[in-house]
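Sequence below, structure please.
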Amino acid sequence: MNKEVQPPKAKKIPAELEIHGDIRIDNYYWMNDREDPEVIAYLNAENDYKDKQTAHTKEFQIRLFEEMKARIKEDDQSVPYRLNGYWYITRFEKGGDYPIYSRKKGTQEAPEEVMFNVNIMAEGYDYYRLGGLNVSPDNKMVAFGTDTVSRRKYTIQVKNLETGELYPEKIENTTGGSTWANDNKTLYYTKKDEQTLRSFQIYKHILGTDPAEDQLVYQEDDETFNTYVYKSKSKRYIVIGSHSTLTTEYRVLEADKPEGDFKIIQPRVRGLEYSISHFGEHFYILTNKDEARNFKLMKTPVSATEKENWEDVIAHREDVLIEDIDIFKDFLVIGERKNGLNEIRIIRWDESDDYLIPFDNETYTAFTSINPDFDTQVLRYTYNSMTTPTSVVDFNMVTKEKTVLKEQEVLGGKFRKENYTSERIWATAEDGTKVPVSLVYRKGIKKNGNNPLLQYAYGSYGSTIDPYFSTVRLSLLDRGFVYAIAHIRGGEYLGRNWYEDGKLFTKRNTFTDFIDVSKHLIAEKYTSEEKLFPMGGSAGGLLMGAVINMAPHLYKGVIAAVPFVDVVTTMLDDSIPLTTGEYDEWGNPNEKDYYEYMLSYSPYDNVVAQDYPNMLVTTGLHDSQVQYWEPAKWVAKLRELKTDTNLLILHTNMDAGHGGASGRFEALREVAEEYAFLFDLVGIKE
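Coordinates of the predicted model:
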């Protein structure tokens, strides 16, 4: 750390924020204006300070970047999948930062038809994202969305795959995804609210007409809901879904009749969640109906879809969470989670067979992959573990034979699976709950408290961070780091109850679980306070902020990526993207009880005069999920109040949003910066 370089000092303009008779003073509220030249100047000053404080690691960062890049197969391609008479492929060329999307007609030996070369399309843009590819039923056109700002506002266009020409119409401010009706000319898509970016309208576009004349077919007026549109795997229905954190609702229209009206499957009932899959004369419904907290599978005739007509197919189980289903002509495939581990269950419709695909590890991830073919006995799934690169597997559901189509290559010649060990351990939380932790490290490390350890977690929205393989992570492991994923409450690793116990008025469990895992890792001599580094992003960045307010002494340094740290102010501002849809996750602070509870842990509101660990905080100027001013304000307040001389740096990507850089290799530069920060703090120089 260069003591001679002085950090920026943000000006203070006190803003009084009053609600429920409580007044908060926010000295940095003025940063909430990305058009203000002073805000941009402050962010640039922080970036300049970051550059000066990390200048001595710049060469190391470059070496780390090259090292991580060298493990990645540059001229790589996906395993082709078959859809409607074509094989679809995503591939990369050497030196290319972006994918090439192509297809082959009939067989994999047929000539390649390049649909999109994103490397060419991205030329001249600092950020470029192509998404939502959707080929028309007659295979002649493809709809697609592009985002060139990183605000997740996509422009939809249509390309003629026979001539290569683009249709003239451009549909602005969408989610990027769209769905064709079976007439090959009607396209359904989702529009966003200009201000909040909430997905709230479904439109119907007729190819060749002016998008200004598109017909609104559905509007979601409840601000806590988002809406979306897709086609059933059976190709028989266009489906409009509406969802909030706790409630869902679906409408369907026969895809052959785009001039018709959508019919509701089951009107929304607060707390009732369900999703639908079509097969034959039934809809199969994955739902929490009848207090099935871990979900159960039901079915209902297509002619009578209200919940009174639903009947059980697979009953609710207290120890098994049903996560998803996939329907084939002869088989029902169910993605389940038991004791934290993924299971893939296969059932014949005629009930002559019912079994689990066997896996033999405690730190693995397995899930069904792209399976668009309905009439097949082959299931494609993906498998990896913390020590095993990702495999794409075709599994014959009749013979039970599996064929590994591809295992991710780790280039460079140094990687050997047998050089690494993974394990799952259990830490005891302060309320007696056992919290699982997945670990990976190089074989031969000693549990003597001297190992640097990176402890990662997320812990919100019921999102589970499964134990997965990473070529990038090898740069940590090969330098003696232990890597730990803490499966804390707020995720769904141990079922739906695990999520319910880490949200709303139990949110603090998420933070105390993480701290108790840290204490356990130290007690078991995996690491020490001088070598323990927590890391989290977005809602995991909120976790970082809460943890270092509550137990700063446990950690040497922290990485908080795009952190959601100004919880109360953001959740009181319903003009900010995501706010209204999040009330069921965090609570609505317009209600006093929720306000007081959220205020008790909100990282920004709880910064105090105490010592904090070394910190690297990252954000993106165009972030649509966590606005840049949250981490910027947080860093300014930490600078003002903290009593230590530890490093505190803020890096704002002035060109990108929540997901960081768009190119596959550019994103590695950001990881190299994070790793160099960690290595510098433990004295690793190369």
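
When you work out contacts or count neighbours from here on, use the C-alpha atoms and nothing else.
Noted.

Could you look up the SS state of the residue sitting nearest the centre point of the chain?
Geometric centre of the chain, nearest residue: residue 463, 8.1 Å, by Cα atoms, centre = their mean. State at residue 463, reduced to three classes by DSSP: H, G, I helix; E, B strand; the rest coil: coil.

so who does it touch?
By Cα atoms under 8 Å, 6 or more residues apart in numbering, the residues touching residue 463 are 490-492.

Strands - which of those residues land there?
With strands identified by DSSP state E, none of the entries of those belong to them.

Which one (most neighbours) among these?
Neighbour counts for the contacts of residue 463 were taken using other Cα atoms under 10 Å; the highest belongs to residue 490, which has 30 neighbours.

Let me know whether that one touches residue 508 as I believe.
No: taking contact to mean Cα atoms under 8 Å, the distance of 9.6 Å between residue 490 and residue 508 leaves them out of contact.

what's the nearest residue to residue 117 if we skip its chain neighbours?
Once its chain neighbours are removed from consideration, residue 117 has its nearest residue in residue 100; the separation is 4.4 Å (Cα to Cα, 6 or more residues apart in numbering).

residues in contact with the one you found?
Taking Cα under 8 Å, 6+ apart, we find residue 100 in contact with 90-93, 114-119.

Any chance of TSV for the contacts of residue 463, columns distance to residue 387?
As requested, these are exported to TSV (distance: Cα to Cα, whole Å):
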residue	distance to residue 387
490	26
491	23
492	23
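
right, and out of these, which lies closest to residue 633?
For residue 633, the nearest member of the contacts of residue 463 is residue 490. The distance, counting by Cα to Cα, is 25.8 Å.

tell me the contacts of that closest one?
Neighbour list for residue 490: 459-463, 498-503, 507, 509-510 [criterion: Cα under 8 Å, 6+ apart].

so which of the residues you listed is the most crowded?
Highest count within these by other Cα under 10 Å belongs to residue 459, 32 neighbours.

That one contacts residue 540, correct?
Yes: applying Cα under 8 Å, one finds residue 459 in contact with residue 540, separated by 6.6 Å.

and this one, so I can compare the two:
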Amino acid sequence: MQQPPVARRQPTLRERHGESFEDPYAWMANRDDPDLLGYLEAENRWAEERTAHLQPLAETIYEEFRSRIKETDLSVPVRHDRWWYYSRTIEGQQYPVDARVLLTDQPERPSLEGDAAPAGEEVLLDQNAAAAGHDFFAVGASEVSPAGDVLAYAADLAGDERYDVRVVRIATGEVLDEAVRQTGGSLAWSLDARYLFYTRVDEAWRPHQVWRHEVGTAQDGDVLVHEETDERFFVGVGASRDDRHVIIAIGSKTTNEYRILDAAEPLGEPRVVAERRQGVEYDIEPVGEHLLVVHNARRTNFELAVAPITCTSHDEWLPLDVTSEDEYVTGVDGFEQFIAVSLRREGGTAVRVIERSTTSSAPAGLGEAHDVELGEPLHTIRVGTNAETSTPTIQLVWESLVTPRTVIDYDVATRTSTILKRQEVLGGHDPGDYVQRREWATAPDGARVPISLVHHRDTPLDGTAPGLLNGYGAYGISSDPWFSVLRLSLLQRGWVFAIAHVRGGSEMGRSWYDAGKLEHKGNTFTDFVACADRLVEGGVVAADRLAAEGGSAGGLLMGAVVNLAPDRFRFVHASVPFVDALTTILDPSLPLSVIEWEEWGNPVEDAAAYALMRSYSPYENVTGKAHPALLVTTSLHDTRVYVTEPAKWVAALRWADRDRPDARPILFRTEIAAGHGGQSGRYDQWRQWAWETAVLLDMVTPAAPE
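Below is the predicted model:
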């Protein structure tokens, strides 16, 4: 191909709130249109041809990835009832094997015997065998019955996050049930494992119903347990840590409601814990005869309360006063001897442990509190997998930009920790070879925006280094520092990697999220540009060697900054990008549209919300001005961000560039067998990431020696 593909233009007029917009690519909304599929195939061919010279580099990077990863490995076994549960990977195989070992066979945590499975292993689910014959395979939920003899798992075979359920007898592998199809992916057992609870989706693919299925019967005999008619709300179902309760979670972007059912009485009626109140979000954690409740009824940053397990109203919530107003409470885990509160403060994460005593007169028997100390100032800590309520220790997961993912067992009474597993980096990894630190940018409105960055200690910070700035900034999701074996290929080539903790996330507390949504959404974009400017002005990176990346809502961020500040970046990678946001949010029949109104605004009824989204939606603001080099990646079966959106955006960019001989290159690649998170097999993912990294290096540092 001598020229990039040109998509068919078929102008369609949209008129809303007295404003008109002519959309030449509206026809791409039909994802089955042969012309769209042909266009995607042509773009894939163009990307392949334009990057053919990068194949040796991509292969080099792929082998670098593999050389650092222990391909045959074992997760940290977790004790539950009579078993140790774990998953393990096998060199050459795409997916993990989920398995367990009896405590009577191995009283201590099992380990690999060389590269062989632990002695006495019983396989729950070999995902490689289950994936055979399918180009895509992902498990949405996997639940062992309370008695431990039956497994139910929900599998997505296309990437569209629609799950078919299979029930098997663990000891023999006998398939007991395959009747439940096209579910929302969440599952819960009744205590006797006679019934399985699951969710169904509506025409907009919104999980809106909870059904009860009797194992071994036809799906058409299933019983509707709960239906959510308010289109702003999603529904999920799960079980409490002790399997005593089936929990139905109902939530919008700003409001929650929970219903709870005794798992020993599966035919009963779920009880409302507290009726929904607009703007009040809450979460529950059953522990013994109490409910721990995290809520924002009185505090922007949430607080912790306790209620009886029989609670039916928020009036029964008793404040525990274990956090301050400037600490953002993000979750709680309850155990017999202590509780663990997950927090955010000063831009970072923390875990506060509060001991419990049967002799204490305080609510829920709470006693002395302390925070887990790690000794690394810039880190991410979270509560890991803890299946037993009677445990005296808690599993925590800790990592940073330089410290590999580390699983520790923390003894609450002695306040000491034992490392159970640290992610192994083959070939050796010395955190001291790298420097991580926090920078602060100043946004146009004066807000101080944190930046986390890392580089090799030998990388000169004299304004010459290439850099990659990552961003997301939506839904209150925080982009906390994480360790990446794959990133080492950049750092060892002299790159700086940075995360812009822009508003729209919750890094600095709940108000940080609120300041980056609805009418304040523009802060997300200007924050990101301010972070880019800080890196350049501080001599951290070169002005002409700075790249940016973001996916999904972070892809919207990428599209917005390409329009807002195209001169700041040499290259931008937008992954599964939400770049035709206004068109999507205007259509209530599409997945995630109505529930998104509380995030972006309701442009259907609100002229101001329409005008605001119209002002920043990347697709509708494409002009003929210069833009950075672009890599746009997406998946054909993505149901969160339809392939239509990046296809329209790229087509519009190409049309705008048609008379620009100096236009920077655009590469657009669609994974055919993939979902919102890309391909499912790990080797396929590594090859995809290696190719993307090769493109990044070529676009920013084309003369860099390999």
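
of the contacts of residue 100 of structure 1, buried ones?
90-92, 115-119 (16 or more other Cα atoms under 10 Å).

These in helices, which ones?
Among those, the members found in helices (DSSP state H) are 118-119.

Now tabulate the buried ones among the contacts of residue 100 of structure 1 in a markdown table and tack on distance to residue 424 of structure 1.
As requested, these are arranged in a markdown table below (distance: Cα to Cα, whole Å):
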| residue | distance to residue 424 of structure 1 |
| --- | --- |
| 90 | 34 |
| 91 | 35 |
| 92 | 35 |
| 115 | 44 |
| 116 | 42 |
| 117 | 42 |
| 118 | 40 |
| 119 | 41 |
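
Identify the residue of structure 2 aligned to residue 197 of structure 1.
In structure 2, the residue equivalent to residue 197 of structure 1 is residue 205, according to TM-score structural alignment.

still on that earlier bit, so which of the buried ones among the contacts of residue 100 of structure 1 is the closest to residue 129 of structure 1?
Comparing those against residue 129 of structure 1 with Cα to Cα picks out residue 118 as the nearest, at 8.4 Å.

rewinding a little: out of the contacts of residue 100 of structure 1, give me the two with the largest separation.
In the contacts of residue 100 of structure 1, two members sit farther apart than any others by Cα to Cα. They are 93 and 115, at 14.9 Å.

excluding its backbone neighbours, what's nearest residue 383 of structure 1?
Excluding the flanking residues, the one nearest residue 383 of structure 1 by Cα to Cα, 6+ apart is residue 366, at 4.5 Å.

so what corresponds to the one you found in structure 2?
Checking with TM-score structural alignment, residue 366 of structure 1 has residue 381 as its match.

Now do the SS call for that match.
At residue 381 of structure 2, secondary structure determined by three-state DSSP is strand.

any idea how far residue 406 of structure 2 is from it?
The spacing between residue 381 of structure 2 and residue 406 of structure 2, counted by Cα to Cα, to the nearest Å, is 10 Å.

More neighbours: these two, which one.
Ranked by neighbour count (other Cα under 10 Å), residue 381 of structure 2 and residue 406 place residue 381 first, with 25 against 18.

Hmm, that one is touching residue 395, no?
No: taking Cα under 8 Å as the definition, residue 381 of structure 2 is not a contact partner of residue 395, at 10.8 Å.

okay, and stretch 476-487 of structure 2 goes to which residues in structure 1?
Under TM-score structural alignment, stretch 476-487 of structure 2 corresponds to residues 462-473 of structure 1.

which SSE is residue 635 of structure 1 in?
helix 629-641 (DSSP states H and E).

which strands and helices sit next to the helix or strand just after that helix?
Moving toward the C-terminus from helix 629-641 of structure 1, the next helix or strand (DSSP H and E) is strand 648-653. Of the remaining helices and strands, those touching strand 648-653 of structure 1 by 3 or more Cα pairs under 8 Å, 6 or more residues apart in numbering; DSSP states H and E are helix 37-53, strand 614-620, helix 629-641.

Any idea which of those gets closest to residue 323 of structure 1?
Here strand 614-620 is closest among those (Cα to Cα), at 31.6 Å.

how far apart are that closest one and its match in structure 2?
Superposed on structure 2, strand 614-620 of structure 1 shows a mean distance to its aligned partners of 0.5 Å (mean Cα distance after the TM-score superposition for structure 1).

That strand to helix 37-53, inter-axis angle?
Using axes from the mean of the first three to the mean of the last three Cα atoms, to 10 degrees, the inter-axis angle of strand 614-620 of structure 1 relative to helix 37-53 is 140 degrees.

Strand 614-620 of structure 1 corresponds to what range in structure 2?
Strand 614-620 of structure 1 corresponds to residues 629-635 in structure 2, going by TM-score structural alignment.

Give me the distance between the matching stretch and the centre of its chain.
On the basis of Cα atoms, centre = their mean, to the nearest Å, the separation between the geometric centre of stretch 629-635 of structure 2 and that of its chain is 19 Å.

Equivalent analysis for stretch 280-292 of structure 1, please.
Using Cα atoms, centre = their mean, the offset of stretch 280-292 of structure 1 from its chain centre is 26 Å.

Quick check: which element contains the match of residue 197 of structure 1?
For residue 205 of structure 2, no secondary-structure element claims it when assigned by DSSP H and E, so it is in no helix or strand.

residues touching the closest residue to it other than its chain neighbours, list them.
Take residue 205 of structure 2 and drop its neighbours on the chain: the residue closest to it by Cα to Cα, 6+ apart is residue 591, 5.5 Å away. Residues touching residue 591 of structure 2, when contacts are defined by Cα under 8 Å, 6+ apart, comprise 204-206, 639-640.

Many thanks, we can stop here.
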